[in-house]
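Engineer: here are the coordinates; sequence isn't available:
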């Protein structure tokens, strides 16, 4: 049986770039290319990806989505290189590929192709930026676009505590199969709190973090406390007005009493003057 070799580890390729699916074989003796047959096909569905025999490419049975996207290295076929170049890789290309080679003897081997795409920088937003109160539940939303495969999400508070158990994450694929990832964290609001959302692409590694800090400026008084404050202010104002009225009345009464006392003293003085004049005239 012919020995055919492919990579044991998955082949990881970025979305939109070209992939080289390495395949080599070791014939027992020299051979003519006219005696060589190579078939690349999808392992699961058996659909043809690329064919070669009779000294040239044979693409009649090639799956339509691979048209004009595959090629071999003709000058290296005689050296035992049956690798396939797959251009402009998309998410739909991900999967297992089998390389079949026949030169007198026959052999095959399968490899795994994985597609990766980096996510955009995550952005964290608040459910609402007004009327926030300590103790309220608040939803923080972390969004990132255009990535593949599904990313791991890590939420942490300012102290580095893992909050990932409190999240809900959803994925929506676009027409290219790339994901928009939305992760929602529900927290109990505290003043001056910091939260971070981190994405980790399992194929590309860490991608980035976004932070949000909730300060006292975002928070409003609770409605009950606000009405109590307004009520106290109104009561204080009424009390001040009443106190001013009482003081004004007391001052007015004091002035009138002082005026009466002055008039009585004047009348008494005049009476005493008249009495003294009468005694002198006598």
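Structural biologist: That came through fine. In this text, all values refer to a predicted model and were calculated from it rather than measured experimentally. Residues are numbered from 1 along each chain as shown.
Engineer: going forward, measure contacts and count neighbours with C-alpha atoms only.
Structural biologist: Fine.
Engineer: contacting residues for the residue nearest to residue 103 when sequence neighbours are not counted?
Structural biologist: Excluding the flanking residues, the one nearest residue 103 by C-alpha to C-alpha, 6 or more residues apart in numbering is residue 36, at 5.1 Å. When contacts are counted by C-alpha atoms under 8 Å, 6 or more residues apart in numbering, residue 36 is found next to 52-55, 101-103.
Engineer: put this next to the first one:
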């Protein structure tokens, strides 16, 4: 029975092919490349084109395949499809000429080549198409390995961006002229969902003298998806002033430690001054020898030193 079915199918295809030759006014036209956004619905467009000679066309069979695997099949009143695949026209029927394929939630696995075969009462037609899936990369983030930067230190800047597809690249632009540093390389890693995570590092050599560092993420077509910048004071200017640069956006503990040390020193000095002043100005009793006129014997008179009086400085 299986062999008889295959033979019958082949005979049908031969007859249909002959009809196709006799009816060149009907053709299947597919968009060679369709674009799909990750996480959004995508459509692989295909239309049955007819001339005025063919007024009434009936679609009997449609077979959609993705990379050789069947994703949608319609044979008369029987319809079978893989999850997430359907006709782009919700009210599709055998008289509809729009046979486009709808992908409900586009993922990385939907990227690839598609083929569509249509059998009508006027002939059979086959065409191919492709879907190119893209995903925009997130805004890059910049981190530095050194929080307290000194004129003699080496600083490494790390830039990361993820969530994009296909694989893109990161670029560093240094200085006011925004010239790209070609020495930085991009490292790409594939995430579980098929999207890419990109990272790159830029090491600032000793004596660097540039204030703005911009990291740009480029998509596979070379277009810019997004960028981020980091401001660092110029090293030569800070070295002349004898100060360390403060990296904008970073939590540097030395910003707090220095004022606390100065205020603490002032408090200790003030307490020491008040202690010495109190000892010096304390009332003192000094014995002084004398003579008692009645008894004729010496006695001690108390010499009282008055309290110190405050004087204005």
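Structural biologist: Arrived safely, thanks for sending. All values derive from a computational prediction rather than experimental measurement.
Engineer: before we move on, back to that, of the contacts of residue 36 of structure 1, which is the nearest to residue 24 of structure 1?
Structural biologist: Proximity of those to residue 24 of structure 1 (C-alpha to C-alpha) peaks at residue 101, which lies at 8.9 Å.
Engineer: ok, that closest one - contacts?
Structural biologist: Residues in contact with residue 101 of structure 1 (C-alpha under 8 Å, 6+ apart) are 2, 4, 25, 36-39, 82, 107-108.
Engineer: apply 10 Å and report the result again.
Structural biologist: Contacts here follow C-alpha atoms under 10 Å, 6 or more residues apart in numbering; on that basis residue 101 of structure 1 touches 2-4, 23-25, 27, 36-40, 52, 80, 82, 107-109.
Engineer: looking at this, it is in a helix?
Structural biologist: No - counting by DSSP: H, G, I helix; E, B strand; the rest coil, residue 101 of structure 1 is not part of a helix but strand.
Engineer: the stretch 151-282 of structure 1: helices as residue ranges?
Structural biologist: Counting by DSSP state H, counting those that start in this stretch, the stretch 151-282 of structure 1 has helices at residues 223-281.
Engineer: re the thing from before, buried among the contacts of residue 101 of structure 1? Make that a PyMOL selection.
Structural biologist: The command below creates a PyMOL selection of those among the contacts of residue 101 of structure 1 that count as buried (16 or more other C-alpha atoms under 10 Å):
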select buried, resi 2+4+23+24+25+27+36+37+38+39+40+52+82+107+108+109
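Engineer: how much space separates the residue nearest the centre of structure 1 from residue 81 of structure 1?
Structural biologist: For structure 1, the residue nearest the mean C-alpha position is residue 142 (1.9 Å; C-alpha atoms, centre = their mean). Look at residue 142 of structure 1 and residue 81 of structure 1: by C-alpha to C-alpha, to the nearest Å, they are 47 Å apart.
Engineer: now do residue 4 of structure 1
Structural biologist: Residue 4 of structure 1 sits 10 Å away from residue 81 of structure 1, going by C-alpha to C-alpha.
Engineer: who touches both of the two?
Structural biologist: Common neighbours of residue 4 of structure 1 and residue 81, counting by C-alpha under 10 Å, 6+ apart, are 23-26.
Engineer: and of these, the nearest to residue 200 of structure 1?
Structural biologist: residue 23 (31.1 Å).
Engineer: and that closest one? What does it align with in structure 2?
Structural biologist: Under the alignment defined by TM-score structural alignment, residue 23 of structure 1 is paired with residue 46 of structure 2.
Engineer: fine, thanks again, bye for now.
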